Every structure is written in structure tokens, then in C-alpha cells.
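> all I have is the shape, not the residue letters:
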């Protein structure tokens, strides 16, 4: 990793912030480290590392963990991240629910909650967040002045586009700048993205995509989104709307149909409702496993998803495509078992060591946890040129 000391034109405060993140990142990755070890890894001088360590200790972000005995000389003091030194807030907005999570610096969720929404307009969403933040403050008083920021994710598309008007849209948000709205309402630094990208990053941090650099994630929220990660970085697009795969036109025996109408939470709920069944929650949907109506939906959704995955493979060349989100694991497994991927794909390689299609492992809160992880990533990762 390049030291900020080698960069030109950086003002002192930005360089200081960059170097703090650099040190935090190395300590976090190493579990525990001594000053000399941090200096070697970061390229900073030992004196610079000592000064930063003193600041981080004073701020409660790292702590001493003892000395590492090496059999000779004075054993070096070891430092580690203090898990409760700071927190990150994650918020996911869906058309019918709001999910919130508070993570400590180790990425452990210390608070999670799901609140049903009668309507996902800005006023209702912000009022629900305020109520849940008050509950967090009551349960975790220490988090009040130690929250580093909030990651906020929601389904796209963002802004008024030719895709606006779908049932999975959030009412009243298209004419607004969501990042600015949440920054003002929460009075916190904000990371904003679509839910599928956040879910994809969560899988890279703690889930099935660990060790991968370039992959795709089909995210079942209310609709269907696509998270894209290339060389370890989220792919957002010019206006934040990359990955709106739910609006892809799919060939069916009855004619072209929008993918989201064939394979999404909304589509399975509508399909079951037509059969006189209610499945408004993951638990209710899981209880219907094996029902003929679910089997019929699976048989119709799988070919549609096969076409979508084929497009993603040939356009994006991912290491793997994952399925996950607000859908029971047995449903995802049943879909994967039914999806017959075409042989005519760049992903059909004899040297593959991973499956072309796999289930994510972070569960239904993956996008919520991923939203908070965006804040932790910013705390531990210096960005050359922006700090």
C-alpha cells in the first residue's frame, strides 16, 4: 500500500486523516500488531505511527492487548481495534419495510430491527428511522457520539428515468437527492448506494464472496437487483443505476416479459396470492416449501434467471454469480438446482474452481449489514487522492 507521505499536494489535515485510516486498516487486518510492524506494513515512520497510535488510543478506537514475547529484548506492545470504540449504522429501505443495524468496529451486529412500512415515502421513512434510532440510543447509549456514519441503501433506479413507475419503486423519492435527504435528517456522514451493491459487498466481507475480486450478486429485495463488484470495487454507473436487471426483457413462451415479473419477491407473492395463499414474509414463504404453487413459480422463474445470468456472464465475465437476499435459503437452492446455464458462455471454462452460480451466505439482512459495512470500509481504507 502506498504511503501518503509519497503523495504531492496533500494538505496536512487530509494527510493526517489518510494516515489514521492507513494505521487502522493494518491493525484491523492484522488482528493485533506492534508499532514497528505497523510502520513496516504502512511505509510510515515509527515516530509517525507512534503519534497516530496515541491519537487513536485517546479516541478509544484501539487498545493495548499486552506484549508479544519473542525471547529476547523488550517485548513490543501490541495494539488491536477496540470493538466498542465506534459504531456504524446500516439502513435499508424497501417498499414495505425498513431494516436497520448497528455494527461495532469488528463488524458484529449489536442491534438489528425490522419495521413494517405502510408506505415508503420520505416522511414515513425518516419518521421510522428517528424512532428506531431512539431505541438504539436507549439500548446502546455509548453509540450516541461514537457512530462513524450511516450507510443507506434502497432499490433503484435513482432519479426520474425511463424505468420509473414499477411496483418496486419507492414513492416520492425520484425527484429528491436521497443522499442529501439522509445526511440532513441523520446528521451523520453518509454512504449511499443501491441495495444490491451493498449486499454484494457484505458477501465479500463476511460471506460467500470472500477472496473474490470480480463477481455479480442477484439480490432479491422486493424486486430484483444486480450488485456488481469489479477488482474489489462497487460498480455504480454514471447516475448510480448500474445493475437494474429486474427490468431486463426476458423471452417466454407467452412473449417478452420483464424479469422482475417472473423472478422476485413481488412475483412469488403475486403468484401465491393468485392461488389463494399469503406469503408476505420470509417465514411464511419458507413454510410453503413443497406447495404446488411454489413449485410452479420455481419452474417459471428458473428459465428467466438462466437468461439473466447468461447475459451477466457474457457482459461482465464474473468469477461467480451469487443469488441472495430476502428469499428463504431453500427457495434459492431450489432455483439454483433448476437453472440450466447455457454452455455458450465465457464463464463455461474447464479451469473453473468455483461454480458459475451459487447462493450467498449472509441471509436476509445482507444489504442492511452491507450498508453499515460501507462505513467500516471507509474507516479502514484510505483512498488515494480523496483521503
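Everything's here; your move. Note that the structure is predicted; figures quoted are calculated from it, not measured. Numbering: from 1, shown residues only.

> going forward, measure contacts between C-alpha atoms and count neighbours the same way
Will do.

> now the helices for the chain?
Under the criterion DSSP state H, the chain carries helices at the ranges 12-30, 35-42, 46-58, 122-139, 178-186, 195-206, 259-262, 265-274, 282-287, 292-316, 329-338, 366-380.

> which one, of the ones you listed, ends up nearest to residue 360?
Closest to residue 360 of the helices of the chain, according to C-alpha to C-alpha: helix 195-206, at 6.7 Å.

> packing partners of that closest one?
Counting contacts by 3 or more C-alpha pairs under 8 Å, 6 or more residues apart in numbering; DSSP states H and E, helix 195-206 is packed against strand 147-154, strand 215-220, strand 224-230, helix 366-380.

> ok, and here's another one to check against it:
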């Protein structure tokens, strides 16, 4: 579909070592705050003087605050530090075929601003113009705040690059095949940009402030227009070679089944996605334009919608069993552009296979959970990715 700049680990020159050490200090503060310089030095392997210098720099940048003193025995009680949540923020933007969502999130993951903008088309020029509008609204919502904007995380439906399922169906963006998405958005937003798969970003959002906050290995089935899969293994996001890991919507679950726009027959997306629900409802003359329309129909117990849910549960149950055996997650989370009540109903009627590594007598977490971030999951995840990149080290620490 579109071209993105691949993430890569680079060599450790002096500037990158400095940035890495800043991330090390910020990471330890986030995990253990309030925390003092001596403890940071002990657990990081940095000298106390180096930690002191970095803390002074981070205080000047507004990212750290003093948090009182803690007595540790003789001598002057040690000064403690914590993150300054209001010292910085990140912008998250999700691009869907028919709409864009924006969210501004502070350093501690708190949501400061959200918006939704309808799209008349999803060409690169149109999307860039709406992104500029979202940026302006987000900055205006900060009022007189002096928060730094760390950058933007823009999340989009895959696949990235010109591959066999590019431009397939209603879940795809059109006209992006030769577009450098990262450059486009950096020019439109005038800030550093990370471009990410929507399902991957959604998984990060749930890891930061959702039902996966205490989990290290989980999978997230993301309901956008189609379906995507975000995978987090031992705390690390799995992206694949070109950022296309998790195209679960185009995995065949019913051989010889419904025709999919990608050319396959029986893809999961043709049974258990928002576009599948729209197609089934359209047969009954019911037009669905948003998740709110689906929510209203569910509240009315519309028979066509209820029948679609009953059909969707079968292929989705098989897909979840496959995901469990492939990735051995602590749980599989469902979330995105489906109303919470619909997802809860879908989860309640799943017939999960017994032949799964997830079936264990000592299991504590349910095999399937509903996400907590709602329809803004991916946009919030985009912002969370920027904050994650600010705080999490990207090169190997020296011992």
C-alpha cells in the first residue's frame, strides 16, 4: 500500500549513547517513581555523576519533577524524582477508509484531547489536509499549556508496500501505493512521525492503559473496517519484516467460502468484521455508516445483526484457537471500532476449540477479553508509541 521508513537498530555514536542514557533514566523513573539518583545509578550501571547530569537535563526539559526526599539512614535524605506527566505530550492519529481519529496524550498516558473527522475520500492529499486540521485542534485544546509535543504516531490499515493483498476491498486506503507515508505526515504535521499498523498500535494502547497493562504476552484482534492482529511477546511488539505481521483478516478460515476482495475465498474478514456486518445488513436494506449505527441496532436486537453475530462467532472462534497455538498468549483481546456491547455479546457466544495450548488447569486470565480503550484504541496507541520511543532504550546498554 504505502511506503514507510523501516525501524532499525543503529550504531552507538556519542549522540545516540546520550539519547539512550536519557531513555534508561526515564524508563527507571517511570517504573519505580518516586526514585532517587543513587538507586537509578545502581540499577542502570551508570555513574552517579552521569545520572545527576541526565536528571538535570531532563528537569530543564520539563520531563522530570522533584518528588520530595526519602531518608535512607545517615546523612541528608535523598531527593526523589518522578515523571512530569504535563511536561510533554504526543499526538496520535488513526486513518480509516472513511474517517480519521485524533488523540493528544500526556507523558503518563492520560488522554488530553480526542476528535473524529469524517473523510469524503482517503487519497494522500485529503488525508494530509485532515491531519493538519487535527493537529491544529489538538494544539488549540492545550490552551496556554507549555507542554512539549514529542511527535505524532500515525496508524493506518495495512498492508504496507505493494503486496498481494494491497488495495483489497473497503478496508484498504486507495492511491497510496507509491506514497512515502512518513514523509507525507512529517510535512503535514511539522513534527517527527512514526507510521504504524493500526492493530499493532491498538495493542500498545491496551498495554499502556488498558486490560493488558499487567500482561507481557498477548494478542489483540482489532476491528477497524476489516480485521488486524497486534502481537506483543514478552513486552515487545512483533512487526514482521515490512511491518505487515498480523494480517489476520485475510487468513482463510472457511475454504471455498465467501469471495474476498483480496482474491481468496473464505477469509476471516468476510465473516467477522465491520464490513462483513455492513454487507449482511445491506441485504436487508439496512445501511450502516458507523459503530453508533451498529450499537443502535444491537440495542434494538435487530434480527439481521443478531444473525450476523451468530455466523461470525464460528470463524472467529477458529481464528482465536489458531492464534493461541501460534503465539501462546496470556489472552486474546478484542477491540476497536465495534461497540463494547457487541464485542461482549460476541465473546459470550464464541465456541473456542478445546485443542489449544490455552486450555490449562492453572489458567487465571480468561482466554478472550474485551479491550478497554474503545473506538479510539488505535489513535491512543499511536500517541503511546511516541511516548514509548521517548522512554524506552533503543540500543543495547553498555555493561
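Yes, it's here. Quick caveat: nothing in here was measured; it's all calculated off a predicted structure.

> before we move on, back to that, export the helices of the first structure to TSV and tack on mean neighbour count?
Formatted as TSV, the helices of the first structure follow (neighbours: other C-alpha atoms under 10 Å):
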stretch	mean neighbour count
helix 12-30	19
helix 35-42	18
helix 46-58	16
helix 122-139	15
helix 178-186	15
helix 195-206	27
helix 259-262	24
helix 265-274	19
helix 282-287	14
helix 292-316	18
helix 329-338	17
helix 366-380	26
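
> okay, those in TSV with distance to residue 213 of the first structure next?
Putting those into TSV (distance: least, C-alpha to C-alpha, whole Å) gives the following:
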stretch	distance to residue 213 of the first structure
helix 12-30	17
helix 35-42	22
helix 46-58	30
helix 122-139	33
helix 178-186	27
helix 195-206	8
helix 259-262	27
helix 265-274	28
helix 282-287	30
helix 292-316	13
helix 329-338	22
helix 366-380	15
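
> to residue 322 of the first structure, which of these lies closest?
Nearest to residue 322 of the first structure among the helices of the first structure is helix 195-206 (8.5 Å), distances taken as C-alpha to C-alpha.

> and the closest one, how far from the second structure on average?
After superposition onto the second structure, the average distance of helix 195-206 of the first structure to its aligned residues comes to 0.9 Å, using mean C-alpha distance after the TM-score superposition for the first structure.

> what span of the second structure is that helix aligned with?
Aligning helix 195-206 of the first structure against the second structure (TM-score structural alignment) gives residues 198-209.

> check stretch 50-66 of the first structure too.
Under TM-score structural alignment, the match for stretch 50-66 of the first structure is residues 52-68.

> quick one on the thing from earlier: relative to residue 117 of the first structure, which of the helices and strands packed on helix 195-206 of the first structure is closest?
strand 147-154 (13.8 Å).

> just give me the match in the first structure for residue 157 of the second structure.
Match for residue 157 of the second structure (TM-score structural alignment): residue 155.

> burial check on its match, number of neighbours?
24 (other C-alpha atoms under 10 Å).

> pretty sure it is touching residue 194, no?
Yes: between residue 155 of the first structure and residue 194 there is a contact under C-alpha atoms under 8 Å: 5.4 Å.

> how much space separates the match of residue 157 of the second structure from residue 90 of the first structure?
Plainly put, residue 155 of the first structure is 15 Å away from residue 90 of the first structure if you go by C-alpha to C-alpha, to the nearest Å.

> kindly report the same for residue 146 of the first structure.
Taken as C-alpha to C-alpha, the span from residue 146 of the first structure to residue 90 of the first structure is 14 Å.

> more neighbours: the two, which one.
Neighbour totals were compared for residue 146 of the first structure and residue 90, and residue 90 leads with 28 against 17 (other C-alpha under 10 Å).

> wait, what's in contact with the equivalent of the more buried one over in the second structure?
Under the alignment (TM-score structural alignment), residue 90 of the first structure pairs with residue 92 of the second structure. Each residue near residue 92 of the second structure by C-alpha atoms under 8 Å, 6 or more residues apart in numbering is listed here: 102-105, 152-155, 379-384.
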